[in-house]
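Trainee: just need the structure, nothing else, for what follows:
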Amino acid sequence: MIKKILVGIPPKNHINLAMDEVNGLIDLGYECHTITYTRNNSKLSKLNKLLGVFSNAYALVKKLYKVKPELLYLNSRFEPVGTTRDFITIVLIRTLYWRKLHIAIKTHGSNISILTKQSFFFESIVIPYLSRQVTIWFFLSNEEKDSIAKLAPKFAKKAYVTGNIIDPNRSIKSEAFMENYGLNDNRFKFFFAGRMIAEKGIFSIIRAIPDFKYKDNCVFIFAGNGDDYEEFKAEIKKLEIEKYVYLTGFLPEEECDHFYANTDALVFPTYFDEGFPMALFKSVASGLPVITTQTRAALDHLKEPDHCLWVNGKEPASVAKALNQLYENDALRKKMAENNHSLGLNFTKSKLTEQMHLDFLNAIAKN
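Mentor: Here you go, the predicted structure:
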């Protein structure tokens, strides 16, 4: 039986998500301690990144000796960079920390091609080692788990599916909030939140606007920043749709969350390697009608037309068709809102951490 857990959490992105899990586990009777565990700055040289991994691993070992937990729980990603970092970190922990320790990893998104590329490093060293050393590995969709089962059966025995905690109470309906952004008007408000990269479907949204029949009655709000932000702004200007688009730029999570309660629908045509996209499921829990793509956790939890309209995120025409359909059908929007409110109850702190607790016990019993 484990009683004490050391949790590796990110330093700035999705801190609430990580701490909600910590607090939920505390509510179940665990003693939890935290330490920063994250990717290095992408702008650093490879040498400095490697030195950063060693430095973080050493800090983890020091904390392990201080806390003496039965379980180390790390938030990470299953892809070449993140998995290499996890591999190096766990090798150093197993070398320098001599007490019995179970290890859990939760991957926030994955690139399963790590198992399909013919790489001696991953195929013969990294994955076999992690298969032995990690007690339980949480993924955020059945698609990821099923893919792993086909490609790495031994590793798949450690794989479990979980979700992320969603607290809709962090999003408050407020005229003052919208007035602050100059958006307190009668326009129908489509919302997008996330990194501004092409794979999130942002260009498909704006390229759909010219073919959206009701654009004069609507505004498209984009919250976020990212690598393609400047190109995105240039495309808006090129399409001459500036009056239909509102860009917030980067927002702290606590600020951005309020848009879910103050907008009318989410449009999220991502084709990125999503795990459990928070923008999507925060919208669900807030009762927003949704336009999105058939990716991973979305397929696990959403059905069309009960919760969403499916689109092809690479095709603006597909997005435009869904925009028209959703705007025209008030009854469809209301039904989606009701269903999504109900679905959001599946992602409460108590439900998800109770299931994690049971998964911990099951995995440890098998280990």
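Trainee: please count neighbours and contacts with C-alpha atoms only from this point.
Mentor: Noted.
Trainee: not counting its neighbours along the chain, what's nearest Glu315?
Mentor: Residue nearest to Glu315 in three dimensions, not counting chain neighbours: Ser204, with 6.1 Å by C-alpha to C-alpha, 6 or more residues apart in numbering.
Trainee: can you count the residues close to the one you found?
Mentor: As a burial measure, Ser204 scores 23 neighbours (other C-alpha atoms under 10 Å).
Trainee: ok, now how distant is Tyr65 from Leu25?
Mentor: 21 Å (C-alpha to C-alpha, to the nearest Å).
Trainee: please state the offset of the host helix or strand of Thr248 from the chain centre?
Mentor: Here Thr248, judged by DSSP states H and E, is contained in strand 245-249. Distance of strand 245-249 from its chain centroid, counting by C-alpha atoms, centre = their mean, to the nearest Å, is 22 Å.
Trainee: one step back: the helix or strand hosting the residue nearest to Glu315: what's the following helix or strand?
Mentor: Using DSSP H and E, Ser204 sits within helix 202-208. Counting by DSSP H and E, the next helix or strand C-terminal to helix 202-208 is strand 218-223.
Trainee: thinking again about what came up before, contacting residues around the helix holding Ser204?
Mentor: Contacts of helix 202-208 with the rest of the structure, by C-alpha atoms under 8 Å, 6 or more residues apart in numbering, involve 196, 232, 236, 239, 241, 267-270, 313-317, 319-320.
Trainee: before we compare anything, build this one as well:
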Amino acid sequence: MIKVLFNTPNQNLSGGPPTHLFMLERALRNHVQVVPYEYGRKSDNETVWQKIFGRFRDLITTRRILLKNDVDIIHHNSAFDPRAIVRDVPLVWLAKRFKKPIFIKIHGSMPEAFTTESKIVTRCRNYVLKYATGFGVLSYAEKNEFEDEFPETKGKMHVVKNILKDTFYNVERKESERPSVLFVSRFIKRKGVFDLLNAIPYVLEQKPSANFTFVGDGPDAAEFDRCVAAMDLQTNVKRLSAVTNTETSTYYSSAWVFAFPTHFPEGMPMVIAEAMAAGVPIVTTPTRFSRSYMKEGKHCLFTKYGDVHSIADAILTLLSDSELRVSLSEANRELSRTFSEVAVSREFTSIYKSILSIDTKYHGYTIVHTPNPTQHEEYV
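Mentor: Next up, the predicted model:
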């Protein structure tokens, strides 16, 4: 059985660690032997020196684990931004030193990591891209971006998924009596929350009884509340600052439409995936994730970035067409099955096996080109 050194995040971070990582670790134990390790910040307010000495301690601890356990591959959960890239260089060096292949799952990539003018970050980035054995990204669009910008990563990039909780698969659809639109996200402008708010008056012109529920909190929440009052929309709009997964499932159950007009590239926005699993018809922008997995008119309706009228038109189309809502709901639930624990853990196991089919050389690892086990048609 393959033995995997698996990176788990610290549980003391604000908001808690991403639950999908612990779900993946648990699911992987059905297919591989998992050895957990920590490499990363331990609190939200670490000083520069705490970061430096903290990662040095992590490196020493990881070295001890590698000496004690003859692992086959290292699975590191990270991001592709300047800070994460610099942080990960020592770990990639350690993997190279021990001649262990290292697979880095990227949970988000920032444009500045592609175009940085910092010589230090550029050298660190190039080192990680050269000596990491494989990378996991959350969409085919993101994979293409990496391979276009860094041709040396071709053959190293794998498209992976995050696991969805069973809670959302088990949602029983029962639309509310009044037309209802749901938004769930952190309240920052680039998530499209104000675009959706400004689209509401146009929707109400044709659907005056429509309800809009906004779930979330964040730096722009207070401004949002002021805008709702200034626009005199209190009758049709309510905001809930925080709800449990069970409560969120209730809103997914009754919503006619899930609207998420984000401006971010969004590798895999969990709220979209959760709405998909719950069978909610979706209105969203053409993000990395939606372009990779969702078809216009089959799984969602696309809207233009920042276009209030486009958002209103897409919402009105769904509110006025019950057959289309049912069709999108059924297609989304079918698509969401590929994000289950069983499906995702099997895909990761296949990726580990493909990486372990490489030729080991003194300077690192050369990939033997094998089919990407998660590849399927990309919708563009």
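Trainee: if we can go back for a sec, could you find the counterpart of the residue nearest to Glu315 of structure 1 in structure 2?
Mentor: The alignment partner of Ser204 of structure 1 in structure 2, by TM-score structural alignment, is Asp195.
Trainee: now do Pro69 of structure 1
Mentor: In structure 2, Pro69 of structure 1 lands on Val71 (TM-score structural alignment).
Trainee: what's the answer for Gly24 of structure 1, then?
Mentor: So, by TM-score structural alignment, Gly24 of structure 1 is matched to Ala27.
Trainee: right, and its match touches Phe348 too?
Mentor: No - contact criterion C-alpha atoms under 8 Å: Ala27 of structure 2 and Phe348 do not qualify, at 10.1 Å.
Trainee: re earlier: if you drop the residues flanking it in sequence, what lies closest to the match of Pro69 of structure 1?
Mentor: Residue nearest to Val71 of structure 2 in three dimensions, not counting chain neighbours: Lys3, with 4.9 Å by C-alpha to C-alpha, 6+ apart.
Trainee: wait, what's in contact with that neighbour?
Mentor: Counting by C-alpha under 8 Å, 6+ apart, Lys3 of structure 2 makes contact with Val32, Gln33, Val34, Val35, Asp70, Val71, Asp72, Ile73.
Trainee: tell me which residue is most central in structure 2.
Mentor: By C-alpha atoms, centre = their mean, structure 2 has its centre lying nearest to Met268, at 3.1 Å.
Trainee: hang on, that one is in a strand, isn't it?
Mentor: No - assessed by DSSP: H, G, I helix; E, B strand; the rest coil, Met268 of structure 2 does not belong to a strand; its assignment is coil.
Trainee: for the aligned residue in structure 1 for it, give me its contacts.
Mentor: Using TM-score structural alignment, the equivalent of Met268 of structure 2 in structure 1 is Phe276. Shown in contact with Phe276 of structure 1 (C-alpha under 8 Å, 6+ apart): His108, Gly109, Leu140, Ser141, Gly163, Asn164, Arg296, Ala297, Ala298.
Trainee: Ala221 of structure 2 now?
Mentor: Per C-alpha under 8 Å, 6+ apart, neighbours of Ala221 of structure 2: Phe187, Ile188.
Trainee: counting neighbours, what do you get for the closest residue to Gly344 of structure 1 other than its chain neighbours?
Mentor: Excluding its sequence neighbours, the residue lying closest to Gly344 of structure 1 (C-alpha to C-alpha, 6+ apart) is Ala285, at 4.0 Å. Look at Ala285 of structure 1: counted by other C-alpha under 10 Å, it has 27 neighbours.
Trainee: got a list of what the closest residue to Leu17 of structure 1 other than its chain neighbours touches?
Mentor: Distance criterion C-alpha to C-alpha, 6+ apart; nearest residue to Leu17 of structure 1, sequence neighbours excluded, is Ile165 at 6.4 Å. By C-alpha under 8 Å, 6+ apart, the residues touching Ile165 of structure 1 are Leu17, Asp20, Glu21, Phe347, Thr348, Lys349, Leu352.
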